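S.K.: what follows is a predicted protein model with its sequence.
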Amino acid sequence: MVSVYPLANPKGVRLLCELCQSPAFLQCPDCRVTYYCTPEHQLSDRESVHPALCHLLGPLRAPPPALCSDEERRRNTEQTAQLRRHLLQLCLEAAERHLGAGMPSQSLPAAMHSLRFSIALHGLRSSQLVPPYLLLAEASIRLGHLTQAEEYLGQARWTLLKNPDCSLGLLAKLHRNQGLLFSARGNLAEALAHLANDVYYNTCLYGTGNVHASPGCFHMANVFLRQKKAGIAESLYTEITDSWHAQLSRMLRRQLSAAQDQRASGPEDECLDKGLATEAVQILTEISEIRQGAPKREPGKLVRNLHAKAMLHLVLGDAARACELARKALLMAKDLPHQDEAGAIQAFLTMAESKLPICE
């Protein structure tokens, strides 16, 4: 995509940058309804989410057609709202995916778009604005923009105060971001209190031992590590790894059983959120790096971590990476005193290899 200067516009029309709302001078040459103040902002939007939106923005931003009947106007309004809902979902998924992959700078544009689409759909007081605010806050925290993050979190808290019937999931994410902000500012006691609330609300929502609480547990462990409480941190890292290992093993066993029985997946089968799975890969990778730098290395825990990451990659559709990690885990597992883990990894490797593309 090459930047081009926009055509002359009617008098009084002010073009605004898609990302920062500053006066814009560049135009997307494909959709021709998106403008940017600098090539850097255009590149940032393109790397974040614009290619997924480009072909849909033209119909959304085109001048409204001349409609005669109330039924035509009602139908046009509903079609526009449906398109905005679709764009909102695309932006939310992109922002979460980039955050889970450890790319906060690419998450920011998608999160900003999701906020604007949500405001257009639901107004300024709806609880539907909270997820975009929290995505913007988390990306800002990771980039070190703490003042901006605090503003986004303030907006999220104010919106939740106006909507006391909000979900436990939103409360959990709010406390997680508040915990991350306090941690970034060095207030570790307050950080732990908010992260504990994150784990509590996720436990209420999903039950004990569920992987949805693992991000909060991971951030708590990192705070304990900063407090020189390595034993507590290690116990949390172990709990996170074991919960992912157990849930993924159970899920893949059910999928294998269903395939052998030649029956379609039923509504009772587990479904793993891809954004959570992508974040889990990042979390397990960081846990592995922390353990490898510890004075005492425990091979059994490293093997389980590799096995869990291999299963995550298979769930995410990357069979080649899953096989690579499983082979590494199997090689390490052969030196363990108990061979139960090696047998489970070998069975998984056989399954993963069956999903590799056949090369002629």
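M.R.: Nice, I can see it.
S.K.: use CA for all of it now, contacts and neighbours both
M.R.: Fine.
S.K.: show me the helices in the stretch 51-200 of the chain, by range?
M.R.: Listed from the start of the chain, the stretch 51-200 of the chain has helices (DSSP state H, counting those that start in this stretch) covering 70-100, 104-122, 130-142, 146-161, 168-184, 188-206.
S.K.: one more: the stretch 251-360 of the chain?
M.R.: If DSSP H, counting those that start in this stretch is used as the criterion, the helices of the stretch 251-360 of the chain fall at 274-292, 299-315, 319-333, 340-354.
S.K.: okay, these, which one's buried deepest?
M.R.: For the helices of the stretch 251-360 of the chain, average neighbour numbers computed from mean count of other CA atoms under 10 Å are highest in helix 299-315, which has a mean of 24.
S.K.: quick check, central residue of this protein?
M.R.: Ranked by distance to the mean C-alpha position of the chain (CA atoms, centre = their mean), the top residue is E96 at 2.7 Å.
S.K.: chain neighbours aside, what residue packs nearest to that one?
M.R.: Counting by CA to CA, 6 or more residues apart in numbering, E96 lies nearest to G275, which is 5.9 Å off, once chain neighbours are set aside.
S.K.: use this one as the comparison:
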Amino acid sequence: MAKENYEEARYHLANDIYFASCAFGTEDIRTSGGYFHLANIFYGLNKLDLADTLYTKVSEIWDKYLNNHYQVLLQARIQQIDLLGKQFETDTGLDEAQEAEAVRILTSILNIRESTSDKAPQKTVFVLKILVMLYYLMMNSSKAQEYATRAFSLAQEHQLSVHEQDTIQELLTLISAEEASPVTQ
């Protein structure tokens, strides 16, 4: 993209997406990077509707992946599966490079969403909630709390649904409880 050869970049990214989709499926986190880079190209070409669609797809893929891990963790805590009395370790299911990529991609999408948040604040809140789950599962409760607080403030400011505000409040409560008695590694 440095030389702004968008046609060639789109061609290569389309191939990357195709092959990743064949190998992992269209909704896999390993395919999301291709969608993200293609969205950046469309954003650079000022084709904002196409970019928005792809950024939304990337957000939805990461939300589904992280939410699955988050729900498993919550169920385990509720059912008190750990018979030894240890606190549960959180886990993203990602290696260090994948965690770094998730942070980079999602914070980039967040920056774009925040620059256009007046038009669609719910999209910004959605990405903030995904980042909350990511950082929570990475055991970085201060970052999770920061993003949850931002999401809650934005949801209140733009009068998003009570359900949305309650969901974010539940995340904040969970994170606060974790900070009071942190998870041990």
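M.R.: Done, it's in. Please read these numbers as outputs of a predicted model, since none were measured by experiment.
S.K.: return the distance of the alignment partner in structure 2 of Q339 of structure 1 relative to Y147 of structure 2.
M.R.: Using TM-score structural alignment to pair residues, one finds that Q339 of structure 1 aligns to V162 in structure 2. Applying CA to CA, to the nearest Å, one obtains 19 Å for the distance of V162 of structure 2 from Y147 of structure 2.
S.K.: repeat for L38 of structure 2
M.R.: Taken as CA to CA, the span from L38 of structure 2 to Y147 of structure 2 is 26 Å.
S.K.: ditto for L50 of structure 2
M.R.: Plainly put, L50 of structure 2 is 26 Å away from Y147 of structure 2 if you go by CA to CA.
S.K.: then L94 of structure 2?
M.R.: L94 of structure 2 sits 20 Å away from Y147 of structure 2, going by CA to CA.
S.K.: repeat that for I112 of structure 2.
M.R.: 16 Å.
S.K.: E101 of structure 2 too?
M.R.: Taking CA to CA as the criterion, E101 of structure 2 is separated from Y147 of structure 2 by 18 Å.
S.K.: check R104 of structure 2 too.
M.R.: According to CA to CA, R104 of structure 2 and Y147 of structure 2 sit 15 Å apart.
S.K.: again with E96 of structure 2
M.R.: With distances taken as CA to CA, E96 of structure 2 is found 21 Å from Y147 of structure 2.
S.K.: same question, A155 of structure 2
M.R.: For A155 of structure 2, the distance to Y147 of structure 2 equals 12 Å [CA to CA].
S.K.: go on, S141 of structure 2?
M.R.: When CA to CA is applied, the distance between S141 of structure 2 and Y147 of structure 2 equals 10 Å.
S.K.: just E99 of structure 2 next, same as before
M.R.: Counting by CA to CA, the separation of E99 of structure 2 from Y147 of structure 2 is 17 Å.
S.K.: that older thread, could the helices of the stretch 251-360 of structure 1 go into a markdown table alongside distance to S44 of structure 1?
M.R.: Listed next are those as a markdown table, based on distance: least, CA to CA, whole Å:
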| stretch | distance to S44 of structure 1 |
| --- | --- |
| helix 274-292 | 21 |
| helix 299-315 | 27 |
| helix 319-333 | 28 |
| helix 340-354 | 35 |
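S.K.: these: which one's closest to I240 of structure 1?
M.R.: With respect to I240 of structure 1, and counting by CA to CA, the nearest of those is helix 274-292 at 8.3 Å.
S.K.: relative to structure 2, which residues correspond to the closest one?
M.R.: In the comparison with structure 2, helix 274-292 of structure 1 aligns to the range 96-114 (TM-score structural alignment).
S.K.: mean deviation of that stretch from structure 1?
M.R.: If you overlay the two and look at stretch 96-114 of structure 2, the average distance to its match in structure 1 is 1.9 Å (mean CA distance after the TM-score superposition for structure 1).
S.K.: how about stretch 49-57 of structure 2?
M.R.: So stretch 49-57 of structure 2 averages 0.7 Å relative to structure 1 (mean CA distance after the TM-score superposition for structure 1).
S.K.: again with stretch 141-150 of structure 2
M.R.: With structure 1 overlaid, stretch 141-150 of structure 2 shows a mean distance of 1.0 Å (mean CA distance after the TM-score superposition for structure 1).
S.K.: I'd like the distance between the equivalent of L225 of structure 1 over in structure 2 and D49 of structure 2.
M.R.: With TM-score structural alignment as the criterion, L225 of structure 1 lines up with Y43 in structure 2. When CA to CA is the yardstick, Y43 of structure 2 and D49 of structure 2 sit 9 Å from each other.
S.K.: of the two, who's got more company?
M.R.: Under the criterion of other CA atoms under 10 Å, the comparison of Y43 of structure 2 against D49 puts Y43 first, with 17 against 12.
S.K.: how about the nearest residue to the more buried one, chain neighbours excluded?
M.R.: Nearest residue to Y43 of structure 2, sequence neighbours excluded (CA to CA, 6+ apart): A51, at 5.3 Å.
S.K.: so the helix or strand where that neighbour lies versus helix 162-180, what angle?
M.R.: Assignment of secondary structure by DSSP states H and E places A51 of structure 2 within helix 48-79. Between the axis of helix 48-79 of structure 2 and that of helix 162-180 there is an angle of 50 degrees, by axes from the mean of the first three to the mean of the last three CA atoms, to 10 degrees.
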